[in-house]
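Need the 3D shape of this:
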Amino acid sequence: MDYDIADIALAELGKQRVEWAESSMDVLRSIRERFEKEKPLVGLKIAACLHITTETANLLKTLKAGGAEIRACASNPLSTQDDVAAALVKHEGIETFAIRGEDSDTYYKHIDAVLDWHPNVTMDDGCDVVSRLHATRAEQLKEMVAGTEETTTGVIRLRAMEASKALGYPVVAVNDANTKHMFDNKYGTGQSTLDGIIRATNVLLAGKVVVVAGYGYCGKGVAMRARGMGAQVIVTEIDPLPALEAVMDGFRVLPMVQAAPEGDVFITVTGNRDVLREEHFKLMKDGAILANSGHFDIEIDIPALNAIAGPNGKRKVRPLVDEYLVGDTGRKVMVVAEGRLVNLGAAEGHPASVMDMSFANQALSVEWLATHKDHLEPKVYDVPKEIDEEVARLKLMSMGVTLDVLTEAQRQYLESWTVGTN
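Now for the predicted structure:
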């Protein structure tokens, strides 16, 4: 086997934690049982660039059970759980290239190691594999069958590629499935983001002013959970519709330049760059905490902070917290997990029970691609409605929840246009 991980001796611990996650992933487990019998993924070589976590391990085990060959690498330098990487290599025979804390050169070396294997399916979280493939390995595009994308940031990049006619093969936007973004993004990000900030800083949120940048599904979840822990929440937005929704949900909505002097904790979840930048840093309170839960480490302008702090103005004050001196103001701001994904950089990511639905969508979308690959164009596809509904049905069944069923009269009424007011 070829692999590059931190320590193979961590494999037993990783195996235990993967099994613990599996106990909360009933939907994925039911899909795996079917895949083991039907082998719908035979012939697929999947390059899986995902967060190497216990939940991801269960997805990769499911894909392997379906007959796929897999090579895995990390989709973020700080999100890898080294014991899980070891377990994937030793116990699952999945060649894995991921080390927690790897530098940028190693990160892209690992992506290249996966692409050197000449996969025909990409499974991306942030679009780095797809971008690398198109930018530096265009000759391999003819080998590609299809791909999937897990997160909002990656879908944004893919749609930009499609709009410019640059996308070389079909990709399913798994992130946009209702059973993904309505639950993973909202409830998963909401809980795991605050978990990461609290683990790293031990901050008490009750009574604090928490500024949430972005009110998409991730922002909704973060704002809701912060309020639930007693924080006063301010939302910043650029889009009038989510801004109006935030107001109707009871939050204050301000431009960041007005929120900056008030905030105690700042959390970015936009998918864009420079959301917190020099003009904001200079207005912040002494001791303000800055964290990012968007995919890439560009939402907080760390280069600007380094420039403001100067060569002697930065120091590590806790294992995952860096303190920056804000110029000659005498004030300091604290950055959690280097401005990278705080829920994975400083905690364990989303709970397994919510990732169960997201990764069920991944597995079933790959099966759908394998079945329909000869009829697809090089564009971004939504997850088919029947897959979305099947994931919801299986999740409810695993939770012991049953639904009402339409009577025949109700069904006929819904299908008719002739019945009106009596």
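
drop to CA atoms for contacts and neighbour counts, all remaining ones
Will do.

Let's check: the centremost residue of the protein is which one?
The residue lying closest to the centre of the chain (Cα atoms, centre = their mean) is Thr151, at 4.9 Å.

What sits closest to that one if chain neighbours are left out?
Spatial nearest neighbour of Thr151, excluding adjacent residues (Cα to Cα, 6 or more residues apart in numbering): Asn175 at 5.0 Å.

Another sequence for comparison is provided below:
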Amino acid sequence: MADSKVKDIGLAEFGRKELKLAEHEMPGLMETRKEYGAAQPLKGVNITGSLHMTIQTGVLIETLQALGATVRWCSCNIFSTQDHAASAIAKAQTASVFAWKGETLEEYWWCTEQALTWPGKDGPDMIVDDGGDATLLIHEGKRREEAFAKDGTLPDPAETENAEFKCVLSVLRESIQKDPTKWSRMAKTVRGVSEETTTGVHRLIQMAEKGELLFPAINVNDCVTKSKFDNVYGCRHSLPDGIMRATDVMIGGKRVVVCGYGDVGKGSAFAMRGAGARVIITEVDPICA
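So this is what the prediction gives:
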């Protein structure tokens, strides 16, 4: 717990109960523990995760740990953390967790840096990324270190109008002053990253095309087990749940426009129709249409 930062460690008991429930809904991970746990295939591997710190992510974290990995984790969104999940993982010391719901942008990037910083080591061996922020921080950090080594130029938050990138530059400015080769060493340590969002994958492709990608990347976003399950069934389940939690309105009878009829669009349209909405679909791709 000493190396974690969560909102309220007192929520750990509640989080542990929900983790037990979630394990029954995630048989693939549980079978992986049973089949490979004794062999410890991830023994000695350091894994950093930048992924929504939810109960389901907690089951993933504990699976990685059960397979032998050492894990440090942060959330990839300032609002997505379930505090009881983060507390349960932190209290069990399954992983070092830096996440709480309602982080400021400054806190978010601090948490990302903490998840990437391994005491006594140069960095993680592998990264589980969602949105590409952990990958971005390493690449931007190395680029800024090279500029500092060349002419002493430090990152300056005033050079950008983007509020979030100001936070990135602030983190890197402080980091480079303390250790001017931290991110360069980290980039050499990372064996690879997995990315599960379209935005993150596009960013990786752009870096690869420019010859700037510092380590191998796995495109999980286009993996068939994601596109045919999560994109369709995950959205179909979570969309009406999210709308009702956020607005507390009845969906039945409402007019809903679904922009795009790919896998996500199909799942969303089915969910809204099932809830009684009048669904209108727009699509520019004739194949999807």
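
Kindly provide the TM-score of these chains.
The TM-score (TM-score structural alignment, normalised by the length of structure 2) is 0.80; 243 aligned residues with a Cα RMSD of 1.4 Å.

on that earlier part again, and the residue nearest to the centre of structure 1, what pairs with it in structure 2?
For Thr151 of structure 1, the aligned position in structure 2 is occupied by Thr197, per TM-score structural alignment.

distance of the residue nearest to Met53 of structure 2 when sequence neighbours are not counted from Trp100 of structure 2?
Leaving aside its chain neighbours, Met53 of structure 2 sits nearest to Thr81 (4.7 Å; criterion: Cα to Cα, 6+ apart). Distance of Thr81 of structure 2 to Trp100 of structure 2, computed by Cα to Cα, to the nearest Å: 6 Å.

Tell me how many other residues surround the residue nearest to Thr151 of structure 1.
Using other Cα atoms under 10 Å, Asn175 of structure 1 is surrounded by 26 other residues.

same check, this time on Ala304 of structure 1
Residues near Ala304 of structure 1, counting by other Cα under 10 Å: 16.

With Glu12 of structure 1 instead?
A count of neighbours around Glu12 of structure 1, defined by other Cα under 10 Å, yields 16.

quick one, longest helix in structure 2?
helix 133-151 (DSSP state H).

Do you have the strands of the stretch 201-350 of structure 1 handy? List them.
Assigned strands in the stretch 201-350 of structure 1, in chain order: 209-213, 232-236, 252-253, 265-268, 288-292, 314-318, 321-325, 332-336 (criterion: DSSP state E, counting those that start in this stretch).

out of these, which comes closest to Pro40 of structure 1?
strand 288-292 (38.2 Å; Cα to Cα).

what does the closest one correspond to over in structure 2?
Going by TM-score structural alignment: strand 288-292 of structure 1 matches no residues.

One more: stretch 370-385 of structure 1?
Using TM-score structural alignment, stretch 370-385 of structure 1 pairs with nothing in structure 2.

Figure out the length between the terminal residues of that stretch.
Terminal residues of stretch 370-385 of structure 1 lie 17 Å apart, using Cα to Cα.

Quick check: closest non-adjacent residue to Ala243 of structure 1.
Closest to Ala243 of structure 1 by Cα to Cα, 6+ apart is Glu237, at 5.7 Å.

Please report the distance of Gly154 of structure 1 from Thr193 of structure 1.
Using Cα to Cα, we find Gly154 of structure 1 at a distance of 19 Å from Thr193 of structure 1.

ok, Thr81 and Trp100 of structure 2, which is more surrounded?
Counted by other Cα under 10 Å, Thr81 of structure 2 and Trp100 do not tie: Trp100 has more neighbours, with 28 against 24.

residues in structure 1 matched by stretch 252-268 of structure 2, start to end?
Under TM-score structural alignment, stretch 252-268 of structure 2 corresponds to residues 206-222 of structure 1.

picking that back up, what range does the helix or strand that the longest helix of structure 2 is followed by cover in structure 1?
Using DSSP states H and E, the helix or strand that directly follows helix 133-151 of structure 2 along the chain is helix 163-178. Aligned by TM-score structural alignment, helix 163-178 of structure 2 falls on no residue of structure 1.
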